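In: Quick check, what structure comes out for this input:
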Amino acid sequence: MAVRDALLALLAAGPGYGFQLHGDLAERTGGRRDVNVGQSYATLERLGKQGLVESAGATDDGLPLYRATKAGTAATSAWFAGTDASGSDAWDETVDRVLVAASLPSVEVGPVVAAERLRWQERAVEASARAVVDGEHDPAAGASVRLAALAAAAEAARAHAALAWLDEVAAITGRHDLAFAPRMERPRRGRRPSARPAEPESLAAESGEAQASAEA
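Out: Next comes the predicted model:
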């Protein structure tokens, strides 16, 4: 997921520093991704080691800035196009992807919603077919067959709920612009200015100070 892909999407839209990105992630996902600040920093460090994030200098007061590399920008494009993280939940991926897309001025949310709708329509059709074929209406079906049918029916119900939510998103984004620029306000306490911008591997120090700021 989603925390990794969403943070990378924020950096693909423009440079940012750790604590700002942490708050931006929570705001752009409607509060559903209000993760521990340490997780945000650890994710940024992993992205740096994977070659998806690099140093972008520092703010005027010395906070290290990060940006997406070309590989990171390509990964973000793939995520918005519908590539889910390995082992991720399809519903979580959809919600995070759509909310982040709607909040970023650089992303057109309409195609993202349309692609998600197509995927959930396919899931609904496939699950509904299994719910019938696996014996939902067969009097001779055994318990295991009926349980499988119920599981498929649950998948179909979730797919239809996802489609209803996507319709609501389309209606709201058609009436309101939900996109906003990154907020670059500095936390109350932050990293001391340094002569050399930190690399992604140096996030631990900033993380500790940002954690102290969050707890102050």
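
In: Only C-alpha atoms from now on, for both contacts and neighbour counts.
Out: Noted.

In: Find the nearest non-adjacent residue to Ser128, please.
Out: Leaving aside its sequence neighbours, Ser128 sits nearest to Ala156 (Cα to Cα, 6 or more residues apart in numbering; 5.5 Å).

In: For that neighbour, grab the count of nearby residues.
Out: By other Cα atoms under 10 Å, 24 other residues sit near Ala156.

In: give me the element it is part of.
Out: helix 143-175 (DSSP states H and E).

In: Next secondary structure after that helix?
Out: helix 203-215.

In: Tell me which other helices or strands that next one touches.
Out: With contacts taken as 3 or more Cα pairs under 8 Å, 6 or more residues apart in numbering; DSSP states H and E, helix 203-215 sits against helix 18-28, helix 37-49.

In: Using TSV, lay out the ones you listed together with distance to His160 and mean neighbour count.
Out: Shown next, in TSV, are the helices and strands packed on helix 203-215 (distance: least, Cα to Cα, whole Å; neighbours: other Cα atoms under 10 Å):
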stretch	distance to His160	mean neighbour count
helix 18-28	25	22
helix 37-49	32	20
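
In: Here is a second sequence; please produce its structure as well for comparison:
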Amino acid sequence: MSIRAGILLVLCEADAYGLQIHGELEERTDRQGRINVGQIYSTLDRLSTAGLVQASGSTDDGLPLYGITPEGRSAAAEWLADTDVDSASSWSDLTFKVQLATSLGADPEALVDGYRRAWRRALDGASADPSPAGLARRRLADAALGWLSDLQALPGGLDGLRRPLRNERPRRGRRPAPTPE
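Out: So this is what the prediction gives:
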């Protein structure tokens, strides 16, 4: 799971502030409470230093907005094109990336097709391996291919999963202004 790439993908959709990005990542990937808000802000700082995001004004109530640069857009597209399934985190990478991409403006069909090809190759490669590791790899590939098929079979298909960024502000911990006497 790449928080860095997830932030870039959210910003490909629209400019956003840090806590909004945090909420979008958690909601869109079913990761409630697992992403540290501080990690979002430190990653935004690093992305800004790298020239992948930039300041783009502020909200009506003064929250700094971040926008994506052309280099950031390219980095997000590169991340989406990578459908490697040869790592220990293949399943979590798959679910994070597909859930995020299908809910945003990315091309979900190309991503799902890329993953489908990668998991079929993994299944073919594991078919000749009678070891417990080969069995585990076959089961994981079967599960991934089944999950991808289930997503495509949903009413409206992959396009039916898309939704806009939310603009509602969470309640903030500010004290109310004192009333004049």
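
In: Can you find the partner of the residue nearest to Ser128 of structure 1 in structure 2?
Out: Residue pairing (TM-score structural alignment): Ala156 of structure 1 is matched to Arg138 of structure 2.

In: Name all residues that make contact with Pro64 of structure 2.
Out: For Pro64 of structure 2, the contact set (Cα atoms under 8 Å, 6 or more residues apart in numbering) comprises Tyr17, Gly18, Ala55, Ser56, Gly57, Ser58.

In: what about it, distance to Arg73 of structure 2?
Out: According to Cα to Cα, to the nearest Å, Pro64 of structure 2 and Arg73 of structure 2 sit 20 Å apart.

In: And for Thr49 of structure 2?
Out: In terms of Cα to Cα, Thr49 of structure 2 sits 15 Å off from Arg73 of structure 2.

In: mind listing what the residue lying closest to His22 of structure 1 once chain neighbours are set aside touches?
Out: Leaving aside its sequence neighbours, His22 of structure 1 sits nearest to Ser40 (Cα to Cα, 6+ apart; 5.9 Å). Taking Cα under 8 Å, 6+ apart, we find Ser40 of structure 1 in contact with Val3, Gly18, Leu21, His22.

In: Please identify which pair of those lies farthest apart.
Out: Using Cα to Cα, those span at most 13.3 Å, a distance reached by Val3 and Gly18.

In: rewinding a little: of all the helices and strands packed on helix 203-215 of structure 1, which one comes closest to Gly82 of structure 1?
Out: So among those, helix 18-28 is nearest, using Cα to Cα, at 18.4 Å.

In: wouldn't the residue nearest to Ser128 of structure 1 be in contact with Arg123 here?
Out: Yes. Using Cα atoms under 8 Å as the test, Ala156 of structure 1 is close enough to Arg123 to be in contact (7.1 Å).

In: To which residue of structure 1 is Ser149 of structure 2 aligned?
Out: So Ser149 of structure 2 corresponds to Asp167, using TM-score structural alignment.

In: distance of that match from Trp120 of structure 1?
Out: For Asp167 of structure 1 relative to Trp120 of structure 1 (Cα to Cα), the value is 12 Å.

In: Let me see the contact set for the closest residue to Lys70 of structure 1 other than its chain neighbours.
Out: The spatially closest residue to Lys70 of structure 1, leaving aside those adjacent along the chain, is Leu52, at 7.4 Å (Cα to Cα, 6+ apart). Taking Cα under 8 Å, 6+ apart, we find Leu52 of structure 1 in contact with Leu8, Ala68, Thr69, Lys70, Ala71, Gly72, Thr73.

In: Against Arg183 of structure 1, how distant is Leu52 of structure 1?
Out: Leu52 of structure 1 is 22 Å from Arg183 of structure 1, by Cα to Cα.

In: One more: Gly31 of structure 1?
Out: Relative to Arg183 of structure 1, Gly31 of structure 1 is positioned 16 Å away (Cα to Cα).

In: related to what we said a few turns ago, can you lay out the helices and strands packed on helix 203-215 of structure 1 as TSV showing distance to Asp89 of structure 1?
Out: Formatted as TSV, those follow (distance: least, Cα to Cα, whole Å):
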stretch	distance to Asp89 of structure 1
helix 18-28	19
helix 37-49	19
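
In: Which of the ones you listed sits closest to Ala210 of structure 1?
Out: Using Cα to Cα, these put helix 18-28 closest to Ala210 of structure 1, at 6.2 Å.
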